[in-house]
Structure formats: structure tokens, C-alpha cells
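Novice: Sequence and computational prediction follow.
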Amino acid sequence: MNYLTIREHIQKNMIKATLEVADLRVQPDSFSGWRIAIVSSDFEGKSHEERKKIALDGLENLTVQWLDMLTPEEQEWAGSLPIDSSLDDLPLWPEALARPSNPENILFPSDLDEDLERPIVATFYSLRGGVGRSTALAYTAQILASRGKRIFCIDMDLEAPGLAALFGKEDEIKENQGLVSLLLSLDQGERPDIRHHILKVSETDELYCLPAGLPNANYARLLNFIDLDAWYREDKNPLRELIQLLSSDVTFKPDVILLDARTGITPLNGPLLFDLADLAIIVFFPHPQSQRGTEALIHALLAAKSRRTEQRLTPEPRFIVSPVPASKAPEVIERYQHRAIEWIGDWLSVLGERRSALEPIQETDITHFVPYREEIATSDQILSSRETWRDYEAVAEWLERFLPTDNEQRLNVNLSDTKEKILEELNFSAGTAEYQERFLETFVETDLVNVALRPQIPLVLGRKGTGKTAIFRRLLEGSPSNSFVVLSPSPLKGGRAWLISPEGFKAVEKALQETKKSWREFWLLQTCLACYWSWQGNRPQPNARLIAIAEIAPTTELEVIHCIQSLLHIDSVGLLARDWLVHFDRDTPSEKLLLLDGLDTGFGNTSLDRERRIRAIEGLLSLITDLGDDLQKLKFKVLLREDIWRGLSFDNKSHFFGRSVTLAWPNKADFFRVLIEQVFQSKGFQSLVKSTEEGRLLLSNDHLSDTQVIESWNLLVGERMKGGKSAFTRNWVWNRLADGGKNHNPRTLLQLFVQAKDWENREQKQNPYWKTIIRPRALTASLEKVSMEALNALIQEEFSELQDLIDALRTIGRSPFKATEVTGFEEELGLAREVGLLSVYEGTEKEIERYKVPDLYLSGIGMTRMGQA
């Protein structure tokens, strides 16, 4: 019989005898048989044999090692009862290691929308010694305490205590003071004063240490009374009571508890890892001796459920790789780092299908490398130099992000009455700039953008999505009388019939070939016609040989092409058109821009179209260089994709050195300002900002400062991403939306928030969240769709020649990958790196060993990170 059938049989016996069951506990014994406890007020007046006959009727052949049949009054003096459990989830090593390695429903603390109730418990553990586990704990504690957190360190290395010595407090430990005495007091039902057992480590910070005890003969004797197996089989558990005591019975309730676990597979380590820990920080060096044992530990950890039973959380793994050799050869350090990352990826591969609705774990986000430092290795205790602490700051940040920040507490607002309205009002213009509504109201001017707007800059370069067309619209719509449109993207034609499509350019090139004219002459004609047909008032007239044709006011592109074809047949048309352009320049009353945008896609996307585009643009830019200073008031402004510019070859290309600007978004605040400007179009959000103390000044300035951008961002989506390495949501977004060259474009940011808003609307109906307008988890849930959109834009709109490489990457299925897996794609690999689809993960520029796909494109391709299923 099993646990469930025994329970069911006993319950039926009690019902049959009309005896009410107040409590029923069935548990397998450590060796064989069962432990059973039954509590019923109807046992009153019945002998032990009578009770047994009723309750165990039909179970006479069952081996029972422990049997309690009690009334509620008898239970009060009976002591601890066995817990009611099949013990499948007992947090001890034999049971933990025996569990299946493919657990279901893995939910980590960082997956929650709401914060964990403090204190956060982190167990520092290492399978083997000599890797700096206690040192990492001590420095992490010191960093957190220096940042105003209340930290409690407990020496759980009972067989070799030493944490107090590391803090320089060993001489202060007294007889019967420390963890061992405290646990045994709790085991005996006492309520000890924990203040008598702790040591204050710092005079200035809230940093405390609970030592294991004073290691003497009495300490060794007391160790024998610690029975972890009994504590987890009975309903009285001193380990859990200790955590509860620290959570409720001390005036200095800690924010974080750090447990220093003993090396190896010792009895106490099981509960510290599989039960008490919110975070399990595993310290190891990537030597083959550690691989198999640590792998077994991780599988056991992922199958565990922590003490936070109401949420059924899995202890969350983090990894410290230590000590990384102090080698002067980068390839040595790189080898150890990559080996560790690959091991961790393999150990966590079981997470793939178990967390399909959550962001995949990125091994580099949960791993920190600590280099060997002689001053730390040879010191008797932790050092006070903050420079020494920096190797452990990332570990402190893992824990810090589970705690509310000062900003979150200061900006705590009630959204129950306003969130629905604000979500409805939010409207992110995530399409290309051609289609954005209320464009001028949300246009963001950065220092670089202001340079690009200057008339003296004839060439504005940038990758797709960096804002070239936004510059075009700002110049066109901000001062419509100060520009002539020579070429524009199709959606912005605005009734200008002279703007040519890909089919028109094909016809133009045919006419150029027939008349033996050049693209330079075409651009002269196109510019003159654009000025002529846009001119207000008396227009400068062309040479008599041109006027009859130019006077025709076209209403369709076909008529424009016929006009250009006719003009090209005129001898010396280039000279005539140049003279005409000089007249426009002389007669314009003020400085005007000659705007050309849409060159990237305006020629089509076939290989022949792209070749035509190169010839046409080379002719255009060559013309601009030759015109030089001939034009005083007419200024060309060409907006061009950066990769196209790099592929051009024409005389005097250096003419544009110092006279061009490349759009980029290296500044985070500027990048996020693009989003926040659109958020402020919501009246509800403006009111929300005004309701905060800081927000009253936020809207009094037309230009949002960097600080104001961050404050608004935090109200919108929150400050913290608890998982991974990025302590702040803005860091998470910044890192995930970067391409392989660490470049960013605002379009993907807006696309992310379009998806996040829709996700939040759906989730809010099922799982309300009131801390921010959009919860941080909406970002992780939306990244995959943004990745698909970014990849489609890259391949379908720009670089279709990369499609075969993309198909090969889908077959490989994970990143990073070996360079030998993509042999035969040498030309495509160069382009892929140039446009940010790939970056070098390992090796040198000349000898690449492995490539990496950035997060921006990873899920869009259908790839996972190394090690994930």
C-alpha cells in the first residue's frame, strides 16, 4: 500500500465508526513501514486497543513503526507529530538527488510580479573547498550593508565554523552562544532571545553575524543532538523556526539572510539549499572534478520547492566561478569562462520546456566570475578597502534587486483608479516615421539630432530605425517653407507628382542609357523640376530649350517620366539644368534645403534594383561634391542608410568627411526619452506624474532632464528586473534591444512597448497589478514578437541576401555556435556582422572560433542560447 491508499483506508474506517477526524498524518518510516498519527475528540473514553481496532481495521498486516491515536487534549502533551507527507519532497540529499531531473512548474522568485516577503534568504554553497565561498558571502554582506540594507549572516558550516573569524569577531563568541545552542533551544520548545546569540560586525552599518558556536568539547557534544531527518519528519522544525524568529521576533528584522553552507554533501546542506533558500549561490571552479557533482546538485535544486509553500517556488540558482586564474593571456581566462558558461547551460537545459511562458535563462546573466587576487587569498579576514569589494558587487546586486529601492518607495502611487484609463490612452507610434501621428509633439532632439538638422550637413547616415526619416519629417513639417522635396518615402509624397517610384527609376535608367546621359544629369533635372513645381510666386525660368517641357504641370508619375525622358534628349541638358539650378539659388529669398529621403528602398529590392541604386546614389553624391560652393542658399540634405554609404565608390568621397553625421543612440536617457515623450501624450499619465512630489516639477519644463526621464520610466514600467544581471528594467531593455554591434534604434523600443501594453491589458484582467502601469514581466513576455519584427525588417526590407544564412542558423538552433558550422557563408557572415546580426563570441577578428546572435534577433530566428532545450 502507498501513502494515499493508507490515508483513504483509515478515513473510511473512522467514518464507518462515526468518529470525526481532527487530524490524520501518514508518513513512511526512515527504514521500513509507516508512521501514523490520528487525532479525534471521539477517542475520548476509548482504550488504546479500541482505538487501534477501529482506525486500523483491515490494516493488520501493515508494518507500523509509530502509532499515535490521541484526543486534542492528549496531543498537547504528546509532543511533535510526524508531518503528513509521502516525503517525496523532503529537502534532504537522498530524496533530493533521487527526484526526476525533469521537474514541472518551475517558478523562480524573480518570476513573480510582486516582491517576496522579507527577509530574502540566500545560501552560499560549494561542492568542493578552496573556491572562496565564505569570502564571497562576507564581501557580499559588507557591500549590501554599506548600501543601507540590514544583513544577517549565519555560519551553517557546523563542522568547521569560521565565518565569525572572517569578520574579525571570533574572540567575541561566548560559551553556549551561537547557532547550535539556538537550534537546540528551539528544538526543546523554548523561545530564546536571539539577540544573545548574534554579533554586530559593523559599528556603522546594520551587519550581523550568527556564529555556529564556540568550538570546544561542549560544542562537539551538542552537535550530536542535531537531527535533520527528525526535524523534517515532524511538525516541529527548528530550522524553519529560526527563519521565522528572524522575520518576526527581532526589532532589527533583516532584509537579507546569508547562509554559509558547509562544503560537500552534508546533512545540513540539503535543507539550506532545497528548503530555506530563495537563491542558491553555487560557487565552483570549472575543473572536471566539479562537473558531475555540481550537475547533480543543480538537477536536485530545480526539482525542489522552497519553504515559501504558498507560492510553490523553486530555489533560484546563481553561479560564482572562482578563482579565475590571474593569467596575462586573455585566451586562458576566456577558456575557463566559456567552459563554465557551457556547463551551466547544460545543467539548466531542463528549463527549456518548463518555462515556455517566461523569458529563457541567459547563463551569462546568472553567472559572475571572480578573479584570483593575492591580497584576498592571503588575508586573515575581509578587507575594508572598497576597491577590494568590487569583484563581488554583481553578487550583491543579485540580492539587492529583490528589495524595494528608495525610488520605488518614494514613488509609491495608487493606480487602482487610473491604470485602466492610462493604458487606454497610451499610444506608441512604433511604425516607421512616415506613419507616426502627432510627430512634431513627440520628436526628440538630442545633440546628435540637432547636428543632423543643420543646413551645413549635407549627408545624414544611419541604420534602419535610427531616425533618418524622422529628421526628414522634422525639416519638412517643422518649417515647410524652408525646403524643397526632391525625393521622399512613398507615404510622404503629399501630392508631389514628381517623386519617383522603383518603376520610374527603372525607366529613367533606360532613358539615360538611350541618350548616353549620366545619373548626375538626371539629379540636376530632378532637383530643378522639384524646385520649379514647388516654387511659390514668380519662378525662375529655364533656358528656352527646356521651358516648353518644364511648363507642363504633371499630375501623374508617368507624365513626370515622359517629361524627364524628353529633357534627356536635349543636347547639353546637364549644363542647362545646372544653370537653371543656379538661378533658383540666386532667386530664393532665404536659405532652403533640398531634401532627399527614401533612397534606401526607393529603387526596389532585387539585386538589379540594388545595383541601380548604387549607380544612382554615386551620381547624386558626386554631383553634390562638384557643386561645391556654387550654391549659396540651396543646401542638399541627403538621408542615407549607413551600409549603403560604405559600399559606394565615387570621386571626392572624402568631400563629406566632417560634413556628414551618423545617427546613433549611445545615450540611454536620449533613447528612453523617445518613449517617454509619447507616454506624456496621455493626460492620465501627466496627472499621475503631477500626483507625486517630484512630479510637480516634472511637467514645468519643456525638455525632460535625464533624471525626469528615469522617474517617468519607473512610473511606467518599474525600476527593477529581479531576474538576471540587469538590476534595472532600463538596463534589461537596453541590453536586449542591442544588435551585435551594440547599436540601438528607437523603433524597436517602441515596438516592445506596443506589445507590452497589449500583454498588460490581457494580464491585468486575470492577475491585477497596481505598482506600475506596465509590469516588468510584460517586457520579457513581449521580446519574442519584437525579435521577429526586427528580423523581418532586417531581411525583408534591407538584406534579403542574408536569408540563406538565416536558414542555416535556424538549423543550428543555438547560440553561440562554432564558425565551422557556417562554412560556405563567408560573404554573408561579413555582412551579418556589419549589420549587427552576428558578433564574435570567441577568437580574434582574423581567426573567429565562435559567433553569437544578439538577443534582438535570437528568438526571431528561432534559436536558443547555448544549453537550452
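Specialist: Alright, I've got the coordinates. Given the structure is predicted, the values throughout are model-derived calculations rather than measurements.

Novice: Only C-alpha atoms from now on, for both contacts and neighbour counts.
Specialist: OK.

Novice: The stretch 501-650 of the chain: helices as residue ranges?
Specialist: 502-515, 519-534, 544-550, 557-568, 573-587, 607-627, 642-646 (DSSP state H, counting those that start in this stretch).

Novice: count of residues packed around the nearest residue to residue 650 once chain neighbours are set aside?
Specialist: Leaving aside its sequence neighbours, residue 650 sits nearest to residue 618 (C-alpha to C-alpha, 6 or more residues apart in numbering; 6.0 Å). Neighbourhood size, residue 618 [other C-alpha atoms under 10 Å]: 21.

Novice: Contact partners for residue 618?
Specialist: 648, 649, 650 (C-alpha atoms under 8 Å, 6 or more residues apart in numbering).

Novice: Next: residue 77.
Specialist: Counting by C-alpha under 8 Å, 6+ apart, residue 77 has no contacts.

Novice: Quick check: the gap between it and residue 70.
Specialist: 10 Å (C-alpha to C-alpha, to the nearest Å).

Novice: circling back: which one among the contacts of residue 618 gets closest to residue 441?
Specialist: Compare each of the contacts of residue 618 with residue 441 using C-alpha to C-alpha and the shortest gap goes to residue 648, at 35.8 Å.

Novice: tell me the contacts of the most far-flung residue of the chain relative to its centre?
Specialist: Here the centre of the chain is the reference, and by C-alpha atoms, centre = their mean the most remote residue is residue 544, at 65.5 Å. By C-alpha under 8 Å, 6+ apart, the contact list for residue 544 is empty.

Novice: how much space is there between it and residue 527?
Specialist: Applying C-alpha to C-alpha, the value for residue 544 to residue 527 is 18 Å.

Novice: would TSV of the helices of the stretch 501-650 of the chain with distance to residue 771 be doable?
Specialist: Output for the helices of the stretch 501-650 of the chain, formatted as TSV (distance: least, C-alpha to C-alpha, whole Å):
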stretch	distance to residue 771
helix 502-515	50
helix 519-534	53
helix 544-550	64
helix 557-568	55
helix 573-587	59
helix 607-627	50
helix 642-646	41
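
Novice: Comparison target below:
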Amino acid sequence: MISPAEIIKILEKIDLGAGVAENDIMLYEARVETPVFNGLFRDRYDLVSGPKGSGKTALYRLVSEFLKPVMLKTSNTAILTGVEASGDPVFLAFRKNFEGLNELEFENFWRVYIVALINEHFVKNSEFSEQLAKARVEAKDFQDRCRRACIPELTDSRSFREIAQLALKTIKLNILSISNSPSGESISALTIEPCQPNEKSKNESTSSPIFLHDIHSSLLRLLKAANLRLWILLDRLDEVFPRRTKLERTALRALLRTTRNFPSQDIRIKLFIRDDIFENVLLKGEGFTALSHIESRRAPSLRWSAEDLKILIIKRFCQDPRVRQFCGGNKQLISENDAPHLKRVFDRLFPKQVVRGKNQSTTLDWLYHHCEDGRGVVTPRDIIDLLAAAITKQIEHIRKDGINEESLLGSQALKEGLRELSSKKRRTYLEAEFPEFWPHMSKFEHTKAEHNAHSLESLLGSKWNIIVDDLVAIGFLQKRPRSSSYIIPFVFRFGMGIKQGKAFNGFHK
């Protein structure tokens, strides 16, 4: 058996990567190729949705950073990103400007932003000069049409922020002259007539949509001449607009509409968006034309099974050769997802049970169900955060008590890791993400985990059922399928000081 001092050395060197994909240095090496990953790679999906922490930005980074050269070489697909992979989201700097836009103006913003992005980061990008050498005439035609549509070029820097600033300036300062539509013609087929900004236009925003038919057609000719396809990726939209507000709904409805202005299979706008935001954007009784087209290219919401998470855990632990030696891990068998081998490795990393007992769950099931929110969602981010905290706790226990476990991590360290995760979820999810609901959620502090109509009315007042619907939607509460009660998931309990048991003792059921 390895000595406690040697176990500490192994634990101290373990790096599980970051729970936040923007900072995850082992994203590619420890990737789990889920069906959504494979479907995105094969261009089956344009809309990737999932809960916070479920891996949307990880997919964004895998495609935009690691697969970008592969796709250019193997499938003639040029990939553009519309946002930074890390740091402040580019659009966040313009939140006050966005507050004054209606849905039509937002559509104009997204259209100009995407066209300007293509011009600055594709047509003028030396990275694609070899392919575009065959399409110089078509490239010039595309740029000429952009200029006639009053979409100016940047002369020096081509940062995302400056492109966004350019797009805002264009829609606010130019009145575009739109050609009359023949009877019965779809408005998306209208063309942009040359516009001449005047003094009046400097103080008025456009009240007409900017149409892209001519620019779009010119771009298609350019791509055909260059023998290329074009993907434009947009992520981190959930960090820009205040949650569950009219501004968020207006901006993202306009973005979804804008994707319909690029209907060719040679141009794909691929969006990575939280599923609760996506549902909030659409399901407000306002209607949404062409929803069936958007849904047809939407990936299944990112969900991780217990087996998927087991693979993720093993791949991240076994990036370290010392851990592989400790648990007998074989890189080839792990990469092939060999089930018997994965089970042996997992059972060497962790105890068979966190809570011992004949009817208690296995460690994998314990991890899964204790990280599960009220919607039944478990995210890689939460699993990584829990295990990273457990590693720190395990080192502390060994140094203090000199314990020597058969597994690399012990059950007590895992329980304490859950407590750390729960406290973090309170700060970074419940309070930070949903400030409008926090006054309601805070009333559950230091209560019991299970509630019924009477205890909920006592806590929340006569409109408790309306409030509860929102708390269920964000995963803070879960409706029990075989009763009329609601339960607070394990992952939120410690951070809120909530104990196991029923809060309605003394109330009628």
C-alpha cells in the first residue's frame, strides 16, 4: 500500500482542469465526444442549447480552436468566431446602447455585425488568403456591395468590440433606402439600394429593416469561387443581457430571426445558448415565425448521463501519469471507453460507496444525484468543482490524521467537496444569476428540504404558486412526481442551511 506521504504527492499534482471552459487547459485532451459534439462536427446542428455549465462553451472552444484547422483542410470549412473565448463578452460594453433598440433595430444590428465580421475576419484575413486567391473578383464585389449598403470597413484594428461599435453606428446614423417589394414577395428577398447619409439621418435611427439579399448572393458567389463553406460561431450571449428581461428576449429573438437571413447550407450561423434562455425567448405567447426551421437545426439539449460523467472524471484524473500508475489506468483503453477497464479505474479512484449501507447508492450514483438540480440536470462544471474541492479536503485529512485509504479519495472528502460546491452554487448561481428570485429563495434558508402548498404559502404568500413555477423553471425546486410536494435538491441544501425532512409537519397535507 502506498504511504500517506506518497498519496499527498499524487493529490497535490492533480489538475482536473477548470470547471469554466474558457479557462480549461485540458479541454481537448480530456474531451468526451458526446452525440451533440459529433452532430455539430458533422453540421447537423446550428443551435446548441443546454444548462449553465453543461458544456456549450466547451463545444464552442473545441470547434473554434482545436477543430478549426482540421475542418479547413478536410471539409473546406472556414470557421469564424463572433466573440472572444475568454474575458468580458464583447457585447457587454454596449448594454446601455442596446437598451434603446427595438426588435427591428436589433435585427439590423445583428445583420450588420455578421456582415462586417465576415468582411473583417474572413475576406480580409490572411489566414484564408490561399483559398481566397481564386476569388479576388468576387471578394471585391462583396466589399463593394457592403460599402453601397453603408456598412463601412475598419481601417486598422479588427477587434470584435470595434466591429460591434461599427454595427451600432451604422444602424443609428444611416437611413437606408429600401426598394419597393413586388406584390407577394417575401421581405427577406428585398435588396439594399445605395444610400446617401444626410444631416437628417445623423439624428434618426432606421425604421426599415436592412435586407441582405444582394450581399448574401455576392457572398455565396465568393464562397463558390473559393470552394469554401463558412461557419460563424456565437457564444456567451447569456452574459450580456439581464436575465429574463424584455431586453434579453428582444435581442435574442432578433438574433434568431437574423439567422434566417442566411439560408444557404454554405453559410451557417451557429449559436450556443442556455436552454432556459432559449425557452424564455420563445415561449411568451408572442409567436415566432419560422420556429420549425430553427428547431429542425437545434441539437438536443446538452444532458450528461452518469456514464458520460464517469468517462469525463476518469479522463481528467488520468491525464496525470502518477494517477494512471496508482489506479492501473491504460490510456488506450480509456480513450476507447472500454467499460470493464473504466470500472476498475473508477473503483480505484473512489470508494464503492460514499454512505455505507446495503441500500445506499454507489459513489457514481451519489455524485450524480447530489449534483442534480430540480430539472434533473447534472453539469460537468459542478462535478469538476466538487472533485477539486474534495482533493483539497483529502490532503487536509491525510496531513491531520495520517489516514491511508484504499482509494485515492475518501468518502468524507467527497461529502465536504459537496458542501463546498453547494456554497459556491448559492453565490454564483442562485444569488448572481437570479437576483430577481433571490428574495423568494432566501426565505427557504434554514428550513427543511420538502415543502407542500401550506408551507409554501406560509413562506411565500398567497401568490406562492406563481413564484414556485419560476423556482421550478430554474431548478431550485423539484416537483415530486408521486405527491403534491416540492423538494430542494441536495446541491443547494448546505449552502442554504437546509436540513433533510418535511417542512409541513403540523400542516395539513
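Specialist: That came in fine, so what should we check first? Keep in mind that this is a model prediction, so the values were computed, not measured.

Novice: Could you quantify their similarity as a TM-score?
Specialist: The TM-score (TM-score structural alignment, normalised by the length of the second structure) is 0.77; 432 aligned residues with a C-alpha RMSD of 2.8 Å.

Novice: returning to that earlier point: any idea how far the counterpart of the residue nearest to residue 650 of the first structure in the second structure lies from residue 266 of the second structure?
Specialist: Alignment note (TM-score structural alignment): residue 618 of the first structure maps to residue 253 of the second structure. Distance, residue 253 of the second structure to residue 266 of the second structure, by C-alpha to C-alpha: 23 Å.

Novice: what's the closest non-adjacent residue to the most centrally placed residue in the first structure?
Specialist: The first structure has residue 732 as the residue nearest its centroid, 3.6 Å off, counting by C-alpha atoms, centre = their mean. In space, and not counting its chain neighbours, residue 732 of the first structure is closest to residue 726: 5.3 Å by C-alpha to C-alpha, 6+ apart.

Novice: neighbours of the corresponding residue of the second structure for the one you found, just the number please.
Specialist: Using TM-score structural alignment as the criterion, residue 726 of the first structure maps onto residue 360 of the second structure. Neighbour count for residue 360 of the second structure, taken as other C-alpha under 10 Å: 12.

Novice: So residue 360 of the second structure sits against residue 353, correct?
Specialist: Yes: Residue 360 of the second structure lies in contact with residue 353 (C-alpha atoms under 8 Å); the separation is 7.3 Å.

Novice: element containing the residue nearest to residue 732 of the first structure?
Specialist: Per DSSP states H and E, residue 726 of the first structure falls between elements, in no helix or strand.

Novice: wait, isn't it in contact with residue 733?
Specialist: No: using C-alpha under 8 Å, residue 726 of the first structure is not in contact with residue 733, being 9.1 Å away.

Novice: what are the ranges of the strands in the second structure?
Specialist: Ranges of strands in the second structure, per DSSP state E, are 47-50, 77-81, 229-234, 267-274, 448-451, 478-479, 486-487, 499-502.

Novice: right, so the ones you listed: which one is the most enclosed?
Specialist: Among the strands of the second structure, strand 47-50 has the highest mean neighbour count (mean count of other C-alpha atoms under 10 Å), at a mean of 24.

Novice: what does that strand correspond to over in the first structure?
Specialist: By TM-score structural alignment, strand 47-50 of the second structure lines up with residues 459-462 in the first structure.

Novice: Check the mean deviation of that stretch from the second structure.
Specialist: Averaged over the aligned pairs, stretch 459-462 of the first structure sits 0.7 Å from the second structure after superposition, using mean C-alpha distance after the TM-score superposition for the first structure.

Novice: can you point me to the longest helix in the second structure?
Specialist: When the second structure is parsed with DSSP state H, its longest helix is helix 380-401.

Novice: sorry, back to before: closest to residue 787 of the first structure out of the contacts of residue 618 of the first structure?
Specialist: Using C-alpha to C-alpha, those come closest to residue 787 of the first structure at residue 648, 29.8 Å.

Novice: Tell me how many other residues surround the residue mapped onto that closest one from the second structure.
Specialist: Correspondence of residue 648 of the first structure to the second structure, assessed by TM-score structural alignment: residue 281. Each residue near residue 281 of the second structure was counted by other C-alpha under 10 Å, and the total is 23.

Novice: chain center to the match of strand 47-50 of the second structure: distance?
Specialist: Taking the mean of its C-alpha atoms, stretch 459-462 of the first structure sits 30 Å from the chain's own mean (C-alpha atoms, centre = their mean, to the nearest Å).

Novice: How about stretch 450-466 of the second structure?
Specialist: Centroid separation for stretch 450-466 of the second structure versus its chain: 32 Å, with C-alpha atoms, centre = their mean.

Novice: for stretch 90-106 of the second structure, same thing?
Specialist: Distance of stretch 90-106 of the second structure from its chain centroid, counting by C-alpha atoms, centre = their mean, is 21 Å.
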